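Asker: need coordinates for the below:
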Amino acid sequence: MIQEAELQRLALFEPLTTAQLERIRGAAREKRCLAGEPLFSQGDAARHFFLVRQGAIKLFLLSRDGDEKVVEVIQTGQLFAEAVMFMEQRRYPVNATALADTELVIFDHDTFLSLLAEAPDLALKMLGSLSRRVHGLLSHIDELTLHNATYRLVAYLLSQPRDDAGEVRLDLPKQIIASRLSMKPETLSRILARLRTQALVEVSGETLLLKDRAGLRRLLGQEV
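Answerer: Here you go, the predicted structure:
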């Protein structure tokens, strides 16, 4: 079972008292999903939100032709589907599938909403957490609409955790990263090849060495 300390590290639960956290913990349950296993589909009734304790969940939409658009990849330590509990029609707006074998904690919407009903001031504190989430999504939309593919990939690479040598490990399949950045996999490969030719990155399997971070940052100041 998830521990109180784990919950307190999540922005959504920061304002909760120990007693309130215990109520959330008491109603939570764990679930394991195998790679490729669907969690929910767009339009399903939404009764829960989730924490990825380990693994990754892909949130995506399907076009009428069956083409997949990855909206977001939720990774270890991240919550998702929490905002749905505040929607008038509580239905999941996207599909969710495990990208890898994944361990989840499932939280109950009604339990959380009952806490808000009992302590209205708690709702105001929640707004800060949700507004940060919305701001992040709006920034992502801005990148997709205002910047070209090279900009999006460079910004993504610079945002990833790296070691002291500047190495970035791509833990997600390249086709998933490409979809997340609204480009085709072959476009991503061409951009990486060009960045390698310019001596900005070095590619070895799933590991990238950011050889010239200053040069990469300069690319963000111009359309390439």
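
Asker: from here on, contacts and neighbour counts on C-alpha atoms
Answerer: OK.

Asker: what residues of stretch 127-137 count as buried?
Answerer: By neighbour count with 16 or more other CA atoms under 10 Å, stretch 127-137 contains the buried residues Ser129.

Asker: neighbouring contacts of that stretch?
Answerer: Ala11, Leu12, Ala83 (CA atoms under 8 Å, 6 or more residues apart in numbering).

Asker: for stretch 51-64, same thing?
Answerer: Under CA under 8 Å, 6+ apart, the answer for stretch 51-64 is 42, 68-80, 94-106.

Asker: ditto for stretch 168-179
Answerer: Contacts of stretch 168-179 (CA under 8 Å, 6+ apart): 68-70, 157, 160-162, 184-185, 187-188, 206-210.

Asker: ok so, going back, looking at the contacts of stretch 127-137, spot the one nearest Leu195.
Answerer: Closest approach to Leu195 among those (CA to CA): Ala11, at 36.3 Å.

Asker: contacts only, for Arg90.
Answerer: Ala45, Ala46, Arg47, Val84.

Asker: buried ones among the residues you listed?
Answerer: Applying 16+ other CA under 10 Å to these flags Ala46, Arg47, Val84 as buried.

Asker: now the second one: closest residue in space, sequence neighbours ignored.
Answerer: This points to Arg47. His109 (5.5 Å; CA to CA, 6 or more residues apart in numbering).

Asker: check Leu34 too.
Answerer: Nearest to Leu34 is Asp101, by CA to CA, 6+ apart, at 4.4 Å.

Asker: how far away is that neighbour from Gln75?
Answerer: As for Asp101, its distance to Gln75 is 12 Å (criterion: CA to CA, to the nearest Å).

Asker: run this one through as well so I can compare:
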Amino acid sequence: MHCPRLKFLLPTARQHSLFRAFDNEQFLSLSGSARVHEMKAGDTLYLQEAEIDRFYLIIQGVVKLYRVSCDGREIVLNVFTDKECVGESEIFTDKHTHSTNAAIVENATLLSFSSQAYKLLLQQSSACCYGVLVEIAARLQEKQNEIEALSQQSATDRVIRFLLSQVKDTDNKKDSVVIKLPLAKRLIAARLSMQPETFSRVITDFKRKGLMDVKGSQLNINCLADLRQMV
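Answerer: Coordinates of the predicted model:
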């Protein structure tokens, strides 16, 4: 939908790697197709096999990609948060329908753009197309490095590094800290490339060892230094 907030949100999109290769005139042209979406947790962004006509930039919020297994289980494939795009890779494939479902996990503000308008701009400018390819290649390399790093870490290491990343800068020198998990445990597990049961088992082990106390999504880390030494 059109929204007065659109002009205030477009500068955020302008800084994203998918748009940096465009000059101002090209980005202005693409902005004509932009829409703002205010969505609530549980809302469906798009369904598997639905026609691909737009891609999305998350301004704020959390979106999950998932499929449903034959026995009805939801399989979370990835989780995206602020300043990340959803559905952009599919506009470059030969398929005309989405290969996954996408749903809102936490209330979200998103910007969407016409897939067709985006592709048309690339077709009209080889320089722009090359610039976007460079950006995409850099993102793929970054993702490969991330996957390689994860593959070399144990499940315990992954969880510790994630928990430490949630500690506020102002709390880094404290002996004990309290952190709140930003997502449901199964979604965190998906981001860490592990099963939800594995994530829960690691947290339970930390609790058993006295490293932390757990109250729902709130974790009281009793000794931050001890946790750091385990990495």
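
Asker: TM-score for the pair, please.
Answerer: The pair, once superposed, lands on a TM-score of 0.81 when counted by TM-score structural alignment, normalised by the length of structure 1; 220 aligned residues with a CA RMSD of 2.8 Å.

Asker: in helices, which of the buried ones among the contacts of Arg90 of structure 1 fall?
Answerer: Residues of these located in helices (DSSP state H): none.

Asker: what lines up with Gln36 of structure 2 in structure 1?
Answerer: Just to correct that, residue 36 of structure 2 is Val rather than Gln. Using TM-score structural alignment, the partner of Val36 of structure 2 in structure 1 is Glu30.

Asker: ok, the residue lying closest to that match once chain neighbours are set aside - contacts?
Answerer: Leaving aside its chain neighbours, Glu30 of structure 1 sits nearest to Val105 (4.5 Å; criterion: CA to CA, 6+ apart). Contact analysis of Val105 of structure 1 by CA under 8 Å, 6+ apart lists Ile2, Ala28, Arg29, Glu30, Lys31, Phe50, Leu51, Val52, Arg53.

Asker: preserved in structure 2, out of the residues you listed?
Answerer: Counting by both residues aligned by TM-score structural alignment, their matches' CA atoms under 8 Å, structure 2 reproduces these contacts from the contacts of Val105 of structure 1: Ala28, Arg29, Glu30, Lys31, Phe50, Leu51, Val52, Arg53.

Asker: output those as TSV; include the columns secondary structure and distance to Phe60 of structure 1.
Answerer: What follows is the kept ones among the contacts of Val105 of structure 1, written out as TSV (DSSP: H, G, I helix; E, B strand; the rest coil; distance: CA to CA, whole Å):
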residue	secondary structure	distance to Phe60 of structure 1
Ala28	coil	25
Arg29	strand	24
Glu30	strand	23
Lys31	strand	20
Phe50	strand	16
Leu51	strand	17
Val52	strand	16
Arg53	strand	20
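
Asker: if any of the residues you listed are buried, put those into a ChimeraX selection.
Answerer: Typed into ChimeraX, the line below selects the buried ones among the kept ones among the contacts of Val105 of structure 1, using 16+ other CA under 10 Å:
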select :28,50,51,52,53
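
Asker: quick one, strands of structure 1?
Answerer: Remark: strands assigned in structure 1 by DSSP state E are 29-33, 38-40, 48-54, 56-62, 68-75, 79-80, 95-98, 102-108, 167-169, 201-204, 207-210.

Asker: give me the nearest residue to Phe112 of structure 1, chain neighbours excluded.
Answerer: Closest to Phe112 of structure 1 by CA to CA, 6+ apart is Ile24, at 6.9 Å.

Asker: now for the equivalent of Glu49 of structure 2 over in structure 1, how many residues are close by?
Answerer: Pairing criterion TM-score structural alignment: the partner of Glu49 of structure 2 within structure 1 is identified as Gly43. Gly43 of structure 1 has 13 neighbours, counted by other CA atoms under 10 Å.

Asker: same deal with Asn78 of structure 2?
Answerer: For Asn78 of structure 2, the neighbour count with other CA under 10 Å is 17.

Asker: I figured it was touching Met194, is that so?
Answerer: No. Counting by CA atoms under 8 Å, Asn78 of structure 2 does not reach Met194; the two are 11.4 Å apart.

Asker: quick revisit: out of the contacts of stretch 127-137 of structure 1, who's the most crowded?
Answerer: In the contacts of stretch 127-137 of structure 1, the most neighbours by other CA under 10 Å go to Leu12, 18 neighbours.
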